[in-house]
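Asker: The sequence and its predicted three-dimensional model are supplied below.
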Amino acid sequence: MEPHQTPTGSGLRGQHLCLLAHRFPDIQAKCSDLETRAKAAGLSINASKTKAMRIRHSHQSKITICGKIVEYVDSSVYLGTVISANGGVEKVMENRLSKARSAFGRLQRIWRNQQISRKTKLRIFNTCMKSVLLYVSETWLTSQRKIVKLQAFVNKCLRIICGIFWPNRITNNDLWRCTNEAPIQQQIKRKKWKWIGHALRKDRDSIVRMALEWNPQGSRRVGRLKLTWRRSTVRELAEQ
């Protein structure tokens, strides 16, 4: 659940909070407690912007905050990331691709400027485009189909930067070699393991460390184990 707090004083920006709970009474109690503490701090909660999401449950009990019923949604944007009820990353990747395409299009004059060196263009691409495209990609559960879509976008951008247009042809390997680029799958793996190392160096009571090692309790559905980010990471480690 994501309550939106708005300070009562002027000149201050709103704040976003995310509340988590396993049971409906717990989330309702947290909402009531948040409302009480917000009033004590001089903050007001915008109930119309507060959204709720239930994962793997069809029954939706009504949650109230500030006397108003909270709307249920299937997806929500939190800290620049799309959170879906099904837990997938399809919407996250589509959102990242859309933002990267928009950012790349706004710099068309730079890409086509013959007075700017290719080295400078590639530095701009890696700094401004790739950082937008691969934002939080270390937490993505990738598949071959998703990797192909990301790689196709990157290859298209690199060809525009290098001025390679039809009917001129160049293989992807030659394109990566002349632009000093690694395949997108390797870049995502590098970011993931760098983040894992950063998380493991934290204290045991750190939220990041706890989230990395957290093991959800309860029974699972009958059938083959579903591929998760953690299982894919363990598999990559075993293949090393």
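Answerer: Perfect, I can see it now.
Asker: hey, let's count contacts and neighbours off CA atoms from now on
Answerer: Noted.
Asker: Mind listing what's buried along the strand ranked longest in the chain?
Answerer: Ranked by residue count, the top strand of the chain under DSSP state E comes out as strand 43-52. If you call a residue buried by 16 or more other Cα atoms under 10 Å, then strand 43-52 has these buried ones: 43-47, 50-52.
Asker: Included below, for side-by-side comparison, is a second structure:
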Amino acid sequence: MKISVSKTKSMTISKDSLRCKLAIDGTIIEQVMSFNYLGVEVTSDRDSNREVRAQASKGAAISGYLRDVIWSNRYMLLDNKIRIYKTCVRPILTYAAESRSDTSKTKQLLRTTEMKTLRQICGYTLRDKKRSTDIREECNIQDIVRWTRDRRRYWRDHVNRMGDNRLAKITMTSKPSGKRPVGRPPKRWRECWTSTSQEQ
């Protein structure tokens, strides 16, 4: 196997910044604190807020490109606009959400970005004082947080059907060793579809 030293980066996953010195043939590998992998920003401190914020910015940008062409088009049916939203915008907002643990901040970012797009599709503004639930019913679309939770449960069932030697199955069923750091523990992935508090 050949490795390109100039293109290879290293990163440690830790709450605190750690220095990991790696070298290949005497050349030190550059260590980074974050990198973009398949559209997802992976950080060393596992900051999901930064990841979701970046996806929300991309989704809002795509929605802005479609505003004058699609959302404001009076000759296009509402159902067709919603289908375009589900095809072009929502996948960007929820990419890799099946394996991510949501927090109250990430859920707020997703809902805010989605409702901004749905209001443009329906022709409403915040001055109209139209409730978000009424707009979703008019568009016949599920809340993006609940939709993401359903996708997370679907991924759980998919992993459960895998063999015990598969990496995804081992990752889901195994428990990490060692002591947890001091402070409030981060939200676990399993809690995002099993806890009743996640229904909101």
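Answerer: Received the coordinates, thanks. Nothing here was measured: the structure is a model prediction, and the numbers come from that model.
Asker: Superpose the two chains and report the TM-score.
Answerer: TM-score of the superposed chains, computed with TM-score structural alignment, normalised by the length of the second structure, equals 0.87; 196 aligned residues with a Cα RMSD of 2.2 Å.
Asker: re earlier: so what touches the longest strand of the first structure?
Answerer: Residues outside strand 43-52 of the first structure that contact it (Cα atoms under 8 Å, 6 or more residues apart in numbering): 1-8, 35, 38, 65-66, 68-73, 76.
Asker: cool, stretch 68-86 of the first structure as well?
Answerer: Stretch 68-86 of the first structure is contacted by residues 47-48, 50-56, 60, 62-64, 91-92, 95 when judged by Cα under 8 Å, 6+ apart.
Asker: gap between the two ends of that stretch?
Answerer: 26 Å (Cα to Cα, to the nearest Å).
Asker: Can you list the buried residues in that stretch?
Answerer: Residues of stretch 68-86 of the first structure classed as buried by neighbour count (16+ other Cα under 10 Å): 70-72, 75-76, 81-84.
Asker: go on, stretch 175-188 of the second structure?
Answerer: So stretch 175-188 of the second structure, judged by 16+ other Cα under 10 Å, has zero buried residues.
Asker: what comes into contact with that stretch?
Answerer: Against stretch 175-188 of the second structure from outside (Cα under 8 Å, 6+ apart): 101-103.
Asker: Tell me the gap between it and the middle of its chain.
Answerer: Taking Cα atoms, centre = their mean, to the nearest Å, one finds the center of stretch 175-188 of the second structure at 22 Å from the center of the full chain.
Asker: Now do the helices in the second structure.
Answerer: 48-66, 78-88, 90-93, 104-122, 132-139, 144-160, 167-173, 191-194 (DSSP state H).
Asker: since we're on residue 190 of the second structure, how many residues are nearby?
Answerer: 15 (other Cα atoms under 10 Å).
Asker: which one in the second structure is aligned with residue 133 of the first structure?
Answerer: Per TM-score structural alignment, the equivalent position to residue 133 of the first structure in the second structure is residue 93.
Asker: Go through the contacts of stretch 175-188 of the second structure and name the one nearest residue 147 of the second structure.
Answerer: Residue 147 of the second structure has its nearest neighbour among those in residue 102, at 12.5 Å by Cα to Cα.
Asker: My read is that the closest one contacts residue 192, right?
Answerer: Yes - with contact defined as Cα atoms under 8 Å, residue 102 of the second structure counts as touching residue 192 (6.4 Å).
Asker: Between these two, point out the one with more neighbours.
Answerer: residue 102 (24 against 21).
Asker: ok, the more buried one to residue 51 of the second structure distance?
Answerer: Counting by Cα to Cα, the gap from residue 102 of the second structure to residue 51 of the second structure is 11 Å.
Asker: Out of the contacts of stretch 68-86 of the first structure, which comes closest to residue 25 of the first structure?
Answerer: Taking those together and measuring to residue 25 of the first structure by Cα to Cα, the closest member is residue 63, at 9.3 Å.
Asker: so what's that closest one up against?
Answerer: In this structure, residue 63 of the first structure makes contact with 28, 69-70, judged by Cα under 8 Å, 6+ apart.
Asker: Need the winner for burial among the helices of the second structure.
Answerer: helix 90-93 (a mean of 20; mean count of other Cα atoms under 10 Å).
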